[in-house]
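Enquirer: here is the input, now give the coordinates:
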Amino acid sequence: MEFVLLLILLLVIVVALVANRFASNDNPFPVQKRTSIFSPVERAFMQLLEQAVNNEYKVLNRVKLADIIEIKSGVSDKTRSSTLRKLNAKYLDFVLCNPSDMSVVAVIDLVNNTNKDGHKAIPDWFVNGALDAAAMPYLRMKIKTGYTVNEIQAVIANKLGKVVTKPEATLKGLVKKGPTRPVRSLRPTTSGNTMPVPALSHSQIKAQQTALIQAS
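Expert: Next up is the predicted model:
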């Protein structure tokens, strides 16, 4: 009987030690699930970006710089280790890829420069230099409200050297085109030596109509 009580006591002590270990700061997994992968600003911009590319490109999010850039051969081990460490530490907001082979077309980062603590407010010299050395178009787009799909399309096309065709102006859902027939001028016309015909006022026209009625 004493042995059973001793065993129960020992079991209670072990459970208490395990519970205390996980409750302390030494917990190897002090984590919890995020409520959302993207911030509201990132989510809104991503939706506009996907509409802007219109299936022409695949949009990837939160891509590590090391996933799209590799180190050249022939560099020293020290340089390789240092560069690889920096590449793995940098993340890109959006990457546009060719859907046929998933090759990188352009890189986009959102910028909040309203204050120095904003998201990527200060350009990262290593990211800029690495993407430039790898000949990858890099766009830094300021966070703001009121972005339109056409505006994002124009920015991307300009960076990639493409021409953007502006849609014709529309009126009540219909394409507004130019006049289909000549428009007559409202001014009195003159021909040769003929004197211009003066425009009559409303009272003069009414007086002439009254005179014609009385004469008939």
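Enquirer: CA atoms for contacts and neighbours, from now on please.
Expert: Will do.
Enquirer: for L160, what are its contacts?
Expert: Shown in contact with L160 (C-alpha atoms under 8 Å, 6 or more residues apart in numbering): P137.
Enquirer: switch to 10 Å and redo it
Expert: Taking C-alpha atoms under 10 Å, 6 or more residues apart in numbering, we find L160 in contact with V105, A106, M136, P137, Y138, A154.
Enquirer: distance-wise, check the fourth one relative to D67.
Expert: Distance, P137 to D67, using C-alpha to C-alpha, to the nearest Å: 16 Å.
Enquirer: quick one: which of the two has more around it?
Expert: P137 (16 against 10; other C-alpha atoms under 10 Å).
Enquirer: helix or strand for the residue nearest to that one when sequence neighbours are not counted, which one?
Expert: If the residues on either side of it in the chain are set aside, P137 comes closest to A106, at 4.8 Å by C-alpha to C-alpha, 6 or more residues apart in numbering. Using DSSP states H and E, A106 falls within strand 104-111.
Enquirer: contact partners of that strand?
Expert: For strand 104-111, the external contacting residues (C-alpha under 10 Å, 6+ apart) are 41-42, 45, 57-63, 68-69, 91-98, 118-123, 131, 135-144, 156, 159-160.
Enquirer: among those, which lie within helices?
Expert: Using DSSP state H to define helices, the subset of those located there is V41, E42, F45, I68, L131, I156, K159, L160.
Enquirer: can you map out the strands along this protein?
Expert: For the chain, the strands defined by DSSP state E occupy 58-64, 91-97, 104-111, 138-142, 170-171, 174-175.
Enquirer: what's the closest of those to Q208?
Expert: strand 170-171 (42.1 Å; C-alpha to C-alpha).
Enquirer: gap between the closest one and the chain center?
Expert: 26 Å (C-alpha atoms, centre = their mean, to the nearest Å).
Enquirer: could you do stretch 3-11 as well?
Expert: On C-alpha atoms, centre = their mean, the centre of stretch 3-11 falls 65 Å from the chain's centre.
Enquirer: farthest pair within the contacts of L160?
Expert: Between any two of those, the greatest separation by C-alpha to C-alpha is 18.1 Å, found for M136 and A154.
Enquirer: so how far is F94 from R140?
Expert: As judged by C-alpha to C-alpha, R140 and F94 stand 10 Å apart.
Enquirer: sequence B follows; please return its structure for comparison with A:
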Amino acid sequence: MEWFVTGLLAVAALLVLATRKRRNVVSVEEKAPYVLVERLFSPAERSFFGVLEQSLGDEFRVFGKVRVADVLGIATCQTRAAWQKAFNQISGKHFDFLLCRPGDLQPVCAIELNDISHTRGKRKRRDDFLHHACAAAGLPLVFFPAQRAYLADDVRGAVAVALGAPQMQAADGDVVFPELLAACRGAGSS
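Expert: Take a look at the predicted model:
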């Protein structure tokens, strides 16, 4: 008799679990609560993306809205809890743009486009965290202030500086980066 009661309780428990699982999954008859967003980038991000592509040409592949956890890994941690804490800090964040070498798509430089919201405490702490995480991983991170227009030469120059490209003074006083392409191709390789 005892095994019969135990069996009934087990069947009842399985039915309860199955019912709960079904409630968490959208059935074919139900409409999923998702909609397509109008655009991947905000107008400011789209404008900057165009300048990035124009200024860097074929030197890089430009990717947008890349999850930080897909670019930065977690070093060996002493405990699973420490690993999980480190992962949680990066899993919900993304880089606005990621520059990769065209041949092997190795990440070379991350870019953040900062609007006025980045002057607030929480956003500043996020930017500081990203800066330190990227520095620890050896990934240059460049912050650009959001503005109405961007000059391709300024964008190219800031990326070149981040990658450590040699620079020299031009006759007209501008800074030029004659070795940008070579430096970009070598960035991130050991």
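Enquirer: the residue nearest to P137 of structure 1 pairs with which position in structure 2?
Expert: Aligned counterpart of A106 of structure 1 in structure 2: C109 (TM-score structural alignment).
Enquirer: please report the distance of its match from F4 of structure 2.
Expert: C109 of structure 2 is 65 Å from F4 of structure 2, by C-alpha to C-alpha.
Enquirer: likewise A171 of structure 2?
Expert: 94 Å.
Enquirer: before we move on, the earlier item: give me the neighbour count for the match of A106 of structure 1.
Expert: C109 of structure 2 has 25 nearby residues by other C-alpha under 10 Å.
Enquirer: which residue in structure 1 aligns with L52 of structure 2?
Expert: Aligning on TM-score structural alignment places L52 of structure 2 opposite L49 in structure 1.
Enquirer: please read the previous query as pertaining to G164 of structure 2.
Expert: Under the alignment (TM-score structural alignment), G164 of structure 2 pairs with G161 in structure 1.
Enquirer: any idea which helix is longest in structure 2?
Expert: helix 2-24.
Enquirer: looking at the contacts of L160 of structure 1, which one is closest to R85 of structure 1?
Expert: When these are compared against R85 of structure 1 (criterion: C-alpha to C-alpha), the nearest one is M136, at 20.1 Å.
Enquirer: OK, contacts around the closest one?
Expert: M136 of structure 1 makes contacts with I68, I69, V104, V105, A106, V107, N128, A130, L160, as judged by C-alpha under 10 Å, 6+ apart.
Enquirer: looking at structure 2, name the residue matched to it.
Expert: Using TM-score structural alignment, the partner of M136 of structure 1 in structure 2 is L139.
Enquirer: which position in structure 1 pairs with R39 of structure 2?
Expert: By TM-score structural alignment, R39 of structure 2 lines up with S36.
Enquirer: for that match, the count of nearby residues, please.
Expert: Neighbour tally, S36 of structure 1, other C-alpha under 10 Å: 8.
Enquirer: excluding its backbone neighbours, what's nearest I71 of structure 1?
Expert: R80 (6.9 Å).
Enquirer: tell me the contacts of the one you found?
Expert: Applying C-alpha under 10 Å, 6+ apart, the residues near R80 of structure 1 are E70, I71, K72, S73, G74.
Enquirer: with those in mind, which one is nearest to N150 of structure 1?
Expert: Nearest member of the contacts of R80 of structure 1 to N150 of structure 1, counting by C-alpha to C-alpha, is E70, at 33.6 Å.
Enquirer: what's the separation between the alignment partner in structure 2 of that closest one and G138 of structure 2?
Expert: The equivalent of E70 of structure 1 in structure 2 is G73 (alignment by TM-score structural alignment). Using C-alpha to C-alpha, we find G73 of structure 2 at a distance of 12 Å from G138 of structure 2.
Enquirer: next: K65 of structure 2.
Expert: 20 Å.
Enquirer: also V26 of structure 2?
Expert: Taken as C-alpha to C-alpha, the span from V26 of structure 2 to G138 of structure 2 is 42 Å.
Enquirer: cool, and K122 of structure 2?
Expert: The gap separating K122 of structure 2 from G138 of structure 2 is 24 Å, by C-alpha to C-alpha.
Enquirer: check H94 of structure 2 too.
Expert: In terms of C-alpha to C-alpha, H94 of structure 2 sits 17 Å off from G138 of structure 2.
Enquirer: of the two, who's got more company?
Expert: Using other C-alpha under 10 Å as the criterion, H94 of structure 2 and G138 rank with H94 on top: 19 against 13.
Enquirer: spatially nearest residue to the more buried one (excluding sequence neighbours)?
Expert: Distances taken as C-alpha to C-alpha, 6+ apart place R67 nearest to H94 of structure 2, at 4.0 Å, with adjacent residues excluded.
Enquirer: ok, now which ones touch that neighbour?
Expert: I90, S91, G92, K93, H94, F95, D96, F97, L98.
Enquirer: report the buried members of those.
Expert: Buried members of the contacts of R67 of structure 2, counted by 16 or more other C-alpha atoms under 10 Å: I90, H94, F95, D96, F97, L98.
Enquirer: how long is stretch 126-139 of structure 1 end to end?
Expert: One end of stretch 126-139 of structure 1 sits 15 Å from the other (C-alpha to C-alpha).
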